[in-house]
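K.L.:
Just to be clear, the model below is a prediction. Sequence and coordinates:
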Amino acid sequence: MTPEDRFPGPEHPDSGPRHQPDLDVLPYGTYYEPDPSGGYPGTAYEAETYSGYGGARYLEQHWPAAGPEHGHTVHAHGPEPAHGEHPGYEPTLPDHPSPVRGDDPPTIELGPPLPEPGLPYHPYPAPAPGEPPGPLYVVGDVHGYLDELRAALRHQGLIDEGGHWSAGRARMWFLGDFTDRGPDGIGVIELVMQLAAEAAAAGGYCRALMGNHELLFLGAAKYGDEPVQSTAGTASFLAAWRLNGGQQHDLERLEGHHIAWLRRLPAMALEDGHLLLHSDTTAYLEYGESIAEVNDAVHDLLSGEGVDEWWDCFRRFTKRFAFRGDAGPMAVRELLDIYGGTRIVHGHSPIPYLTGAVHADDGVPPHIPGPYVYADDLAVAMDGGVTMEGRLLVARLPI
């Protein structure tokens, strides 16, 4: 198991292992379903598709079809955080997640996560004058896996062979968590910054949300070993960052322009009826009653000098699983009622943990066909578990 988001905190006064409550209740949902013939935006395969399973709605992924030999990809992983007891630290995910419920629907393969050499790609055509905004894409948690990110973007025709924006007026949102656990977090940040400039020049845009690992990384750089208030004992951003997969070479390469860009990232956004969040939590409600209020509150916090306030914000946005189980749809609707939109799209909680499809005893990586729709079809999970040999997900959302 890949340890996820371990840190000391005031909610848990002891340091013993705890299991997330209600983890045996799996969400009612399923994966996106592609057209078996593949296709690209603007082709005959662009229409949405629907499933007859319990009325769950599928959204088309537009990944080219491929043979059965591409069931999963093994990634070259960087070092993982140590797994085991640590005073004041504990995982928020279970050591033994529940198995997938017997009546869960079958998953449908989307094609190879990484393109084979010579695989053709189809750049988004240049828009005509007056053409409406381009298609909307979202990218799940990257966690330093730069090569996988480039391959996934190239697979969708969003970048060219040289790694430059090739999607015209298309729009793309990264859902946060660029660093930690993987081999090149700074490289990921620099690529996203580069694409943001290139997309703007082409009439589209590439934007990003702040994830809890951005808060942790920036906190480690700013406060280091300075103690923070925690009833679990002495804690610091640097210790928590290291325990959560922080890579020393990322910290050594972090420069002022990276920090300035990261600190300006919004916590949430609304695009075409999709409420975009990093974390599947209702903690956003504690920072404001509008998207602007939440984003301003987080930016003000990061501009101040309060280490405890910064730590508390990190703690809140590391919570997860609010949209699972019987109460999940109610939590989603509460956020949608306050901030707008008709569906939440989030990262943060790896799909293998949401569904129970974690590593089997034989070490076979989890099978992640694509983004996961759940909570009465109101939530879409985008963290494909790239840190646990899942996949890095890039998906087109309906406009």
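P.N.:
Received the coordinates, thanks. Residues are numbered from 1 along each chain as shown.

K.L.:
Every contact and neighbour count from this point should use C-alpha atoms.
P.N.:
Fine.

K.L.:
and stretch 268-275, how far from the chain's centre?
P.N.:
15 Å (Cα atoms, centre = their mean, to the nearest Å).

K.L.:
What of stretch 18-25?
P.N.:
21 Å.

K.L.:
Could you tell me the end-to-end distance of it?
P.N.:
One end of stretch 18-25 to the other measures 17 Å (Cα to Cα, to the nearest Å).

K.L.:
Residues in contact with it: which ones?
P.N.:
90-95, 97-98, 324-325 (Cα atoms under 8 Å, 6 or more residues apart in numbering).

K.L.:
As a check, name the ranges of all strands in the chain.
P.N.:
Using DSSP state E, the strands of the chain run over residues 30-31, 49-50, 57-58, 136-139, 171-174, 205-208, 268-271, 274-277, 343-346, 372-374, 379-381, 394-397.

K.L.:
Would you mind saying which of those lies nearest residue 300?
P.N.:
Residue 300 lies closest to strand 268-271 among those, at 14.9 Å (Cα to Cα).

K.L.:
for that closest one, packing partners?
P.N.:
Contacts defined by 3 or more Cα pairs under 8 Å, 6 or more residues apart in numbering; DSSP states H and E place strand 268-271 against strand 274-277, helix 291-303.

K.L.:
Put this next to the previous one:
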Amino acid sequence: MTPEDRFPGPEHPDSGPRHQPDLDVLPYGTYYEPEPVAGYAGGGYEAETYSGYGGARYLEQHWPAAGPEHGHTVHAPNGQPEHPGYEPTLPDHPSPAHGGHPGARDPGAQSDDPPTIELGPPLAEPGLPYHPYPAPGPGEPPGPLYVVGDVHGYLDELRAELRQQGIIDADGHWSAGRSRIWFLGDFTDRGPDGIGVIDLVMQLAAEAAAAGGYCRALMGNHELLFLGAARYGDEPVQSTAGTASFLAAWRLNGGQQSDLERLEGHHISWLSRLPAIALEDGHLLLHSDTTAYLEYGESIAEVNDAVHDLLADEGVDEWWDCFRRFTKRFAFRGDAGPLAVRELLETYGGTRVVHGHSPIPYLTGAVHADDGMPPHVPGPYVYAEDLAVAMDGGVTMEGRLLVSRLPV
């Protein structure tokens, strides 16, 4: 089905070992092992962020999260329905959780999308004070930059790492002031709570905006797979491995039925609009360690527009082809690896690629330890003549969920 990505893990973290099959890989780089964080030094921005409505809760308050079939009407604070007559865009082929069947479309659905998280700070609850952070002044430097590797539904591990880095507080709210953070994609599948991960990232996006920072995310191949499973279900696709479907491939690659059942319209709209590639402080941020991005455009804007247009207008086979391309991996290993990285940097800019997708234990060949212990992942993995930084710590195989401050 998808041999480059066929590493399904257990449905729950306590259901057994998460070790994965060996791959024929050799180490080509070195680890970066940061000093232990003894508290967040936020450059003077340590004050807590008020977060009355954050992320998914903000959307739920101000935009419909489900259609009329769920009996859900959104009201403004004055008690009147907000955006009367609006019904959110749902997938063309709703999942069973949406009460649909393959090929069904809600005739009343409009093409309008809900607002992006970054439209503004969250609104305060009535009766509670709201003190937004001031916007950065002219010439004021931006806050520190962080990246997060593949999460794959491991919500508790994500919260623990973000807390350890001082990005969230004990209650799970943004506490990093004007810091900036990029998630490198793959929120769902294999782990137990992918929707919980998405909700947390959306919440932090709203809270960070109120604090003068930001929380953003890239689209990974598992976002393409998850959205494809929700939209196309068992509709056949043309696969090099024979007749397949998005739903079958999603299940094969660790798809969790509970995530599909909890997927709502605002999740779909948010995921569908994630960029595929970004440039931040000289770091070219990608999900996959592949040169397939070059096939979608000669600039970052062209690549992102091409992927968004494909998801909006193209059919199941084009969507599947996009998923397959971004599932490729290991382009930056070996003697030709630096050349591949340089081609991406020369095309899109930046001085170093930072990516997720391929677990570091596969890149280093340390999938299984001789003593049977989980793979040792002390930090991000720098390789390809120091031009590439791998951030997938292998949380699905008892490695680590990595959150790291750039530059490494």
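P.N.:
Yep, that arrived. These numbers were taken from a predicted model, which means no experiment stands behind them.

K.L.:
Once they're superposed, what TM-score comes out?
P.N.:
TM-score of the superposed chains, computed with sequence alignment, normalised by the length of structure 1, equals 0.73; 396 aligned residues with a Cα RMSD of 16.4 Å.

K.L.:
Now restrict the contacts of stretch 18-25 of structure 1 to buried residues only.
P.N.:
Buried by 16 or more other Cα atoms under 10 Å: 90-94, 97-98, 324-325, out of the contacts of stretch 18-25 of structure 1.

K.L.:
between those residues, which is closest to residue 32 of structure 1?
P.N.:
residue 324 (17.9 Å).

K.L.:
Please identify the residue in structure 2 that aligns with the closest one.
P.N.:
Using sequence alignment, the equivalent of residue 324 of structure 1 in structure 2 is residue 333.

K.L.:
for structure 2, which helix is longest?
P.N.:
Secondary structure of structure 2 per DSSP state H: the longest helix is helix 194-210.

K.L.:
which outside residues touch it?
P.N.:
Helix 194-210 of structure 2 is contacted by residues 49-51, 53-58, 117-118, 120-122, 132-133, 151-155, 158, 173-174, 176-179, 187-188, 214-216, 259, 262-263, 267 when judged by Cα under 8 Å, 6+ apart.

K.L.:
next one: stretch 141-148 of structure 2
P.N.:
42-43, 136, 177-184, 213, 391, 401-407.

K.L.:
Separate out the buried members of those residues.
P.N.:
42, 177-184, 213, 391, 401-404.

K.L.:
Residue 265 of structure 1 -> structure 2?
P.N.:
Using sequence alignment, residue 265 of structure 1 pairs with residue 274 in structure 2.

K.L.:
Residue 217 of structure 2 versus that match, what's the distance?
P.N.:
Applying Cα to Cα, the value for residue 274 of structure 2 to residue 217 of structure 2 is 6 Å.

K.L.:
and these two? which has more neighbours close in?
P.N.:
residue 217 (26 against 18; other Cα atoms under 10 Å).

K.L.:
which residue lines up with the more buried one in structure 1?
P.N.:
By sequence alignment, residue 217 of structure 2 lines up with residue 208.

K.L.:
tell me the contacts of that match?
P.N.:
For residue 208 of structure 1, the contact set (Cα under 8 Å, 6+ apart) comprises 173-176, 265-266.

K.L.:
Swap in 7 Å and give it another go.
P.N.:
By Cα atoms under 7 Å, 6 or more residues apart in numbering, the contact set of residue 208 of structure 1 is 173-176, 265.
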